[in-house]
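1. Model the structure of this input:
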Amino acid sequence: MTTTSLPARAARIAHLARTHVEAGVLMGAMALPAPVQRRLAGKPVVVEGQELDVETQLMLRLQAATQKPVETLPIPAGRVALAHGAGIAGGRQPIGETRDLQVAGMAARLYVPRALVGTATRPTGDPTLVFFHGGGWIYGDLDSHDATCRVLAERAGVRVVAVDYRLAPEATFPAAHDDCVAAYRWVVEHASDLGADVDRLAVGGDSAGGCLAATTAIAAAREGLPLAFQLLVYPATDMTRSHDSHRTFAQGFYLSAEFMDLAAESYLPHEADRRDPRASPLFADLPEGLAPAYVCTAGFDPLRDEGEAYAAKLREAGVEVELHRFGALIHSFFNVVGVGRTSRAAVQDIAEALRRGLS
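-> Next comes the predicted model:
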């Protein structure tokens, strides 16, 4: 071992030890009985008749005491911090198989649930979700949403293809949108290679990824590409941020006004682009043949109202829509599948909606 490797090795050991301690603290706190969690979390938080989930309130309190908000860090450091937090909240989730691959020139990962391992040679293929991660177009990657993709695959009984599209500020609008549309075209063309049933394909994502899934679905309908379902988890649909929930939940509930400012400035530096339907599908002229959608929102989320407005827009256009608000939860609950009970149960409900949508 060279002397120059010792500091790096020591830093790695320290990081692993810190991660282990943080994970242990969070898991322990989330496993406490609800009355104990209430005492630790503080008085109930009630806004607009909704009471914040006590597990979530306690988690927010722990985060405030131990972590700097990612938007206060330089973007490269923020990316590391977000992935670190997602790993702790996601835990280790079972999966049948994973395979890293290239999709339209982008890194991607295929998840195969245990029930579908060995079925790739079936003539019809399996139901498959093409997944776009959230992170404000500036954060997130295949690893940040790995645990959630595993849960979706296993619980819904579908293959999942997660796509690592380009991020801002290195690649500004419409780079992420273009990447996701290109990735979906590639999946349609190579469905048999992936073991996917071209007649049972879905697009899905959370937050910015929900926006990208929605705009990819619009592009698919316009191009006549097969698409059976949209899974939109608290999607960003209006970058003008004109809805009441942006003001009501601007601080204190994980997704902050400062985070959203950074996302908009990084991905959409030209303000006129913020009304472009490829960034704000709430302003889109919806085409015929748009796939049925499941849209869910969180009660304590700045994006709540715009997500529900988009569900209403889809319904008015004749699209079959299921809308569900998880009223006690916050933005980012989709990544909390390794600790606690409430968020994990919500993600399982979302996976069941995906199963129904592709059945």
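
2. CA only for contacts and neighbour counts going forward, please
-> Will do.

3. Which parts of the protein are strands?
-> Along the chain, the stretches classed as strands by DSSP state E are 46-47, 50-51, 97-103, 106-112, 126-132, 159-163, 196-206, 229-233, 293-300, 321-330.

4. Out of the ones you listed, which gets nearest to residue 241?
-> Distance to residue 241, taken as C-alpha to C-alpha, is lowest for strand 293-300 among those, at 15.5 Å.

5. tell me what the closest one is packed against?
-> If contacts are counted by 3 or more C-alpha pairs under 8 Å, 6 or more residues apart in numbering; DSSP states H and E, strand 293-300 sits against strand 229-233, helix 304-316, strand 321-330.

6. winner for burial among the ones you listed?
-> By mean neighbour count, with neighbours taken as mean count of other C-alpha atoms under 10 Å, strand 229-233 ranks first of these at a mean of 27.

7. what helices or strands is it leaning on?
-> strand 196-206, helix 208-223, strand 293-300.

8. Repeat the analysis, applying 6 Å as the threshold.
-> strand 196-206, strand 293-300 (3 or more C-alpha pairs under 6 Å, 6 or more residues apart in numbering; DSSP states H and E).

9. Reformat those strands as CSV; add mean neighbour count and distance to residue 339.
-> Formatted as CSV, the helices and strands packed on strand 229-233 follow (neighbours: other C-alpha atoms under 10 Å; distance: least, C-alpha to C-alpha, whole Å):
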stretch, mean neighbour count, distance to residue 339
strand 196-206, 25, 19
strand 293-300, 25, 18
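
10. Tabulate these in a markdown table, adding columns for distance to residue 266.
-> Below are the helices and strands packed on strand 229-233 laid out as a markdown table (distance: least, C-alpha to C-alpha, whole Å):
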| stretch | distance to residue 266 |
| --- | --- |
| strand 196-206 | 19 |
| strand 293-300 | 24 |
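
11. Looking at these, which is nearest to residue 275?
-> Here strand 196-206 is closest among these (C-alpha to C-alpha), at 19.9 Å.

12. Alongside the first, I'd like the structure of this one:
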Amino acid sequence: MALEKGIERFVKGFIAAGRPSSRRQTIELRRAGYVLSTGLAGKTETRVQIKTLVIENMTIRVFSPLNAPEILPAAIYYHGGCFISGGFDTHDNQLRQLACYGNCRVIAVQYRLAPEHTFPAAHDDAEKGADLIWKYADKLGVDRNQITLCGDSAGGHLALVTALRLKAKGLWQPAQLILIYPMLDATASFESYTLNGMDYVITRDTLLSGYEIYLAGADRQHPEVSPQWREDFSGLPAVHIITAEYDPLRDEGEALFQRLTEQGVTCTAQRWLGVIHGFFQLGGISQSARDVIRDIAWRIHHIRRE
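-> Predicted coordinates:
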């Protein structure tokens, strides 16, 4: 399918600019560029209440619909940014919309970024954040039986690994996972890395340089670096995977669907057509972005119990 019109213009602009390489940018420039890109997110949703809290030295941000009941279904959200950028500000409008449209609480976890903090710092923070939200669920207004782990790109990776860590510990598990074009394979072994790796704004270099900076020499085959290849998915809650047609990560997301299904996990996957990696954050120029946010919001509120 052809690119959506708004995304096509975005891609043409990237190509016309000479396909600027992330590898040639400083970390500071990459982070600033990500914040600037929020101008593509569309009109800011205002029908929410937002609180930033520090719990046991971890910073979280809670997005709630206006006039919310005391207890709500909740999504613990891990932002994308290739493990080196992103945060509350880069995902603000999407998390506002999820809370509003889903009549749910969305709790964003601020995890440490590379190069200041390398593997497994982000993984450890993601797990700690989930456990703290579980521990303080009553105070946060969260229904412990209706918790979704959700994230995009690097955040999708962290949501999956966090769920696997929680399963191994056996204290609690989320009700479901929603993985938005997750980073799963640091070896970049799938064909979509070649097919979609150059022209579509978030390039092969963007993704792999993020891995390189965060991993700092860690084994690319480590089960928490490339969770794609793990054998211990059995026992996970239901998983929904979102992929994008023109994304270098498309194939690994769809391969994860196959692996999860083979290991007995209830799993659904949807490839969104005409869009690129990062489209979840392009609501100002993409109808699919606006649609996928409403779809995710619905899934958070209507958790599928197995």
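
13. Need the TM-score between these chains.
-> For this chain pair, the superposition-based TM-score is 0.93 by TM-score structural alignment, normalised by the length of the second structure; 303 aligned residues with a C-alpha RMSD of 1.9 Å.

14. Now distance to residue 152 of the first structure too, for the strands of the first structure, in JSON lines please.
-> As requested, those are arranged in JSON lines below (distance: least, C-alpha to C-alpha, whole Å):
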{"stretch": "strand 46-47", "distance to residue 152 of the first structure": "30"}
{"stretch": "strand 50-51", "distance to residue 152 of the first structure": "27"}
{"stretch": "strand 97-103", "distance to residue 152 of the first structure": "13"}
{"stretch": "strand 106-112", "distance to residue 152 of the first structure": "9"}
{"stretch": "strand 126-132", "distance to residue 152 of the first structure": "9"}
{"stretch": "strand 159-163", "distance to residue 152 of the first structure": "8"}
{"stretch": "strand 196-206", "distance to residue 152 of the first structure": "11"}
{"stretch": "strand 229-233", "distance to residue 152 of the first structure": "11"}
{"stretch": "strand 293-300", "distance to residue 152 of the first structure": "14"}
{"stretch": "strand 321-330", "distance to residue 152 of the first structure": "17"}
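
15. Nearest to residue 51 of the first structure, out of the helices and strands packed on strand 229-233 of the first structure?
-> strand 293-300 (8.9 Å).

16. so how much does the closest one differ from the second structure once superposed?
-> For strand 293-300 of the first structure, the mean deviation from the second structure after alignment is 0.5 Å (mean C-alpha distance after the TM-score superposition for the first structure).

17. In the second structure, what range does that strand match?
-> Using TM-score structural alignment, the residues of the second structure aligned to strand 293-300 of the first structure are 239-246.

18. Can you tell me what residue 155 of the second structure aligns to in the first structure?
-> Checking TM-score structural alignment: residue 155 of the second structure goes with residue 209.

19. what does residue 131 of the second structure give?
-> Per TM-score structural alignment, residue 131 of the second structure is aligned with residue 185.

20. Would you quantify the distance from that match to residue 201 of the first structure?
-> Plainly put, residue 185 of the first structure is 11 Å away from residue 201 of the first structure if you go by C-alpha to C-alpha, to the nearest Å.

21. wait, what's in contact with the residue nearest the centre of the second structure?
-> For the second structure, the residue sitting closest to the mean C-alpha position, by C-alpha atoms, centre = their mean, is residue 152 at 1.6 Å. Neighbour list for residue 152 of the second structure: 79-80, 180, 182 [criterion: C-alpha atoms under 6 Å, 6 or more residues apart in numbering].

22. And the match of residue 131 of the second structure, how far from residue 83 of the first structure?
-> 28 Å.

23. one step back: centre of the chain to the match of strand 293-300 of the first structure, how far?
-> 11 Å (C-alpha atoms, centre = their mean, to the nearest Å).

24. Also stretch 287-296 of the second structure?
-> 14 Å.

25. Give me the mean deviation of it from the first structure.
-> Mean deviation for stretch 287-296 of the second structure: 2.3 Å (mean C-alpha distance after the TM-score superposition for the first structure).

26. equivalent range in the first structure for that stretch?
-> Under TM-score structural alignment, the match for stretch 287-296 of the second structure is residues 341-350.

27. what's next to that stretch, contact-wise?
-> 333-334, 336-337.

28. what about 10 Å?
-> 30-31, 53-56, 90, 148, 151-152, 154-156, 231-233, 294-296, 324, 326, 328-330, 332-338, 351-356 (C-alpha atoms under 10 Å, 6 or more residues apart in numbering).

29. Among the contacts of residue 152 of the second structure, which ones are in helices?
-> Judged by DSSP state H, the contacts of residue 152 of the second structure include no members of helices.

30. ok, back up a step: got a list of what the closest residue to the residue nearest to the centre of the second structure other than its chain neighbours touches?
-> Leaving out its chain neighbours, the residue that sits closest to residue 152 of the second structure by C-alpha to C-alpha, 6 or more residues apart in numbering is residue 180, at 4.4 Å. Going by C-alpha under 10 Å, 6+ apart, residue 180 of the second structure touches 80, 150-157, 159, 240-244, 253, 269-270, 277-280, 292, 296.

31. let's see 8 Å
-> 150-153, 156, 241-243 (C-alpha atoms under 8 Å, 6 or more residues apart in numbering).

32. now do residue 102 of the second structure
-> Contacts of residue 102 of the second structure (C-alpha under 8 Å, 6+ apart): 294, 296-301.

33. Residue 217 of the second structure corresponds to which position in the first structure?
-> So residue 217 of the second structure corresponds to residue 270, using TM-score structural alignment.

34. Equivalent analysis for residue 263 of the second structure, please.
-> Checking TM-score structural alignment: residue 263 of the second structure goes with residue 317.

35. Pull the number of nearby residues for its match.
-> Residue 317 of the first structure is flanked by 14 other residues according to other C-alpha atoms under 10 Å.

36. Nearest spatial neighbour of it, chain-adjacent residues omitted?
-> Excluding its sequence neighbours, the residue lying closest to residue 317 of the first structure (C-alpha to C-alpha, 6+ apart) is residue 286, at 7.0 Å.

37. Could you check how far that neighbour is from residue 21 of the first structure?
-> From residue 286 of the first structure to residue 21 of the first structure the distance is 49 Å (C-alpha to C-alpha).

38. Could you check which of the two has the larger neighbour count?
-> More neighbours surround residue 286 than the other of residue 286 of the first structure and residue 21, with 21 against 12 (other C-alpha under 10 Å).

39. Residue 347 of the first structure versus the more buried one, what's the distance?
-> Distance from residue 286 of the first structure to residue 347 of the first structure, by C-alpha to C-alpha: 28 Å.

40. Please apply the same query to residue 255 of the first structure.
-> For residue 255 of the first structure, the distance to residue 347 of the first structure - C-alpha to C-alpha - is 18 Å.
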